[in-house]
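S.K.: just coords:
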């Protein structure tokens, strides 16, 4: 019999079909039960699952509540790179293994971050709206002028897989890259700043690419935004709560920063309505990771982790 896998994340039909060929899926989103009733039924199954697939938008956070509800679980596999929806301490205490997506999304998210930066600096989306509204023929050339990306001082918060990929791409455009992270990295050529505020003060652009932890929640606050200054641009491809959204809205409205490219938000899919009316802000619906290539990589990594777990072998992307 195929081993059971608890599924607490929405998966595309083709992904579900591929997984269903190998495993017995206990899919919450295919059930009409409320989450706690569903988990109770899963726990009472004659062959309860030892592994669960989750994502940041799962209906229940991975922690003591879930592990108490389904005590058979011994492995958490998240299809995201981020881990802020998982209580790693509780999992470690109970001997539950955790695997994430590793670096499979890094290239696509880095591409997207650079695209957002180009859009904000060169007013691509704003220009598109201008043309579609018929304003080019009615009013003439679009203003204000965009800004060149080459030579910009780009500060990156979080020089992990994604931040490093952003840095390499922007170096090719002639940008001067520096960074802030938990610790200095000895093997990179970029200048290191011990705080986000110091990094912002030496940057024209701030790219947020760090994990969301207690220490990085609102790491971009009013002080950092003021240090970035009135010509500065913020690009966030990390998590919405890495940026103090209310302070960013105020800074944009007051002209204390010049623009923003935002892929993530604090309370998705909701966002401050003030952002909708700002032509110097580019808003996208948390879609940077979604390409056919990255989805194929995700399926490959998830299947490899599941097969490794059931074979008693090391997980491919074990979080340690």
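M.R.: That came through, no problem. No experiment lies behind these values; they were computed from the predicted model shown.

S.K.: please count neighbours and contacts with C-alpha atoms only from this point.
M.R.: OK.

S.K.: for the stretch 151-300 of the chain, which segments count as strands?
M.R.: For the stretch 151-300 of the chain, strands defined by DSSP state E, counting those that start in this stretch occupy the ranges 153-157, 176-180, 191-192, 205-208, 233-236, 259-262, 281-283.

S.K.: can you put those in CSV and add distance to residue 62 and mean neighbour count?
M.R.: Formatted as CSV, those follow (distance: least, Cα to Cα, whole Å; neighbours: other Cα atoms under 10 Å):
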stretch, distance to residue 62, mean neighbour count
strand 153-157, 26, 28
strand 176-180, 29, 23
strand 191-192, 34, 17
strand 205-208, 25, 28
strand 233-236, 25, 26
strand 259-262, 27, 26
strand 281-283, 29, 21
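
S.K.: out of those strands, nearest to residue 55?
M.R.: In terms of Cα to Cα, the element of the strands of the stretch 151-300 of the chain nearest to residue 55 is strand 233-236, at 19.5 Å.

S.K.: putting a second one here so we can go through both:
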């Protein structure tokens, strides 16, 4: 069975009832993506069905989106784009951000004429100074293919790379990162304390659900940023909003969401959050690679009598 990207999402995923209805002849399920948290894996396994996913097919594509989100949170590009579209004037767009409201995440131009002496070149948003990512510490939680691809990009920007991964990197993985100084952390909490920008590239499990919450936001450095290119429920979005309103967080970049495909109105209305509709892996080449990999997984089981190239 080849399951496409949207397969079974409209009915809440492949749960136990659906698994029980699968034909006894089914031997293998091929997924053209990495995540499988919306599949009842235990029930599938009990049926003796092999399920394979497609890891590594879009690591660079997701890392590109991660890089975009990080740059946006540092340079406040979503906010500046919104003011430019509303003001229709480049000079006014830069000045309006001085009226940034921390509580709403918006820059209200107000009804009064702006003070001509309060000119700004884009180096401030409200009382906050706009900074470059160079020299900042990025903490990458989940240092698989996506995390390592992102580390290479951020090293070029001059960022210090910290990461959390339960297992040690292999010699092959270390060689691919040769020349990039790395700081490994033994725990997620240790990583958070050292992360000016925290990037989530983790799978979703019972131990990682809401791994970003009020407690972890509290131990992040002042004015930290949170980026999620992993799975939506890694972040407690209510806690994220509290962090933004309080000023503890200076921004966030999200390609995935806790209640996807529904996005909370409060997130949509804030311009200190850069939002993308889960497009990290969505390039034509990545789609082709994932589909070919899925078919090769199925062939390995059905034709060659194997256990799949990428069995879960």
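M.R.: Received it, and whenever you're ready, just let me know what you need. Only a predicted model underlies this, so the values are computations on that prediction, with no experimental measurement involved.

S.K.: what's the TM-score here?
M.R.: Superposed pair, TM-score by TM-score structural alignment, normalised by the length of the second structure: 0.80. Supporting alignment: 272 aligned residues with a Cα RMSD of 2.2 Å.

S.K.: ok, back up a step: how about the strands of the stretch 151-300 of the first structure in a markdown table, adding distance to residue 139 of the first structure?
M.R.: Formatted as a markdown table, the strands of the stretch 151-300 of the first structure follow (distance: least, Cα to Cα, whole Å):
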| stretch | distance to residue 139 of the first structure |
| --- | --- |
| strand 153-157 | 34 |
| strand 176-180 | 37 |
| strand 191-192 | 45 |
| strand 205-208 | 31 |
| strand 233-236 | 27 |
| strand 259-262 | 24 |
| strand 281-283 | 22 |
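
S.K.: looking at the first structure, which helix is longest?
M.R.: helix 292-310 (DSSP state H).

S.K.: count the neighbours of residue 98 of the first structure for me.
M.R.: Residue 98 of the first structure has 22 neighbouring residues, counting by other Cα atoms under 10 Å.

S.K.: same question for residue 196 of the second structure.
M.R.: The burial count for residue 196 of the second structure: 22, using other Cα under 10 Å.

S.K.: same deal with residue 246 of the second structure?
M.R.: Neighbour number of residue 246 of the second structure under other Cα under 10 Å is 12.

S.K.: what residue of the first structure matches up with it?
M.R.: Applying TM-score structural alignment, one finds that residue 246 of the second structure aligns to residue 254 in the first structure.

S.K.: and residue 233 of the second structure, by the same measure?
M.R.: In the first structure, residue 233 of the second structure lands on residue 241 (TM-score structural alignment).

S.K.: and the residue lying closest to that match once chain neighbours are set aside, what is it in contact with?
M.R.: Leaving out its chain neighbours, the residue that sits closest to residue 241 of the first structure by Cα to Cα, 6 or more residues apart in numbering is residue 266, at 4.8 Å. With contacts defined as Cα atoms under 8 Å, 6 or more residues apart in numbering, the neighbours of residue 266 of the first structure are 239, 240, 241, 245.

S.K.: repeat the analysis, applying 7 Å as the threshold.
M.R.: 240, 241, 245 (Cα atoms under 7 Å, 6 or more residues apart in numbering).

S.K.: gap between it and residue 296 of the first structure?
M.R.: 28 Å (Cα to Cα, to the nearest Å).

S.K.: same question for residue 254 of the first structure.
M.R.: 44 Å.

S.K.: ok, residue 129 of the first structure next?
M.R.: Counting by Cα to Cα, the gap from residue 129 of the first structure to residue 296 of the first structure is 33 Å.

S.K.: what does residue 240 of the first structure give?
M.R.: 26 Å.

S.K.: who has more neighbours, those two?
M.R.: Neighbour totals were compared for residue 240 of the first structure and residue 296, and residue 240 leads with 22 against 12 (other Cα under 10 Å).

S.K.: count the neighbours of the spatially closest residue to that one that is not a sequence neighbour for me.
M.R.: Nearest non-adjacent residue to residue 240 of the first structure, counting by Cα to Cα, 6+ apart: residue 265, 3.7 Å away. Residue 265 of the first structure has 24 neighbouring residues, counting by other Cα under 10 Å.

S.K.: which residues are in contact with the corresponding residue of the second structure for residue 265 of the first structure?
M.R.: Using TM-score structural alignment, the equivalent of residue 265 of the first structure in the second structure is residue 257. Residue 257 of the second structure makes contacts with 232, 233, 263, as judged by Cα under 7 Å, 6+ apart.

S.K.: a markdown table for these, including distance to residue 89 of the second structure?
M.R.: Listed next are those as a markdown table, based on distance: Cα to Cα, whole Å:
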| residue | distance to residue 89 of the second structure |
| --- | --- |
| 232 | 36 |
| 233 | 39 |
| 263 | 30 |
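
S.K.: show me which of these is closest to residue 280 of the second structure.
M.R.: For those, the nearest to residue 280 of the second structure is residue 232 (12.6 Å; Cα to Cα).

S.K.: I'd assumed residue 255 was in contact with that closest one.
M.R.: No - using Cα atoms under 7 Å, residue 232 of the second structure is not in contact with residue 255; the gap is 8.1 Å.
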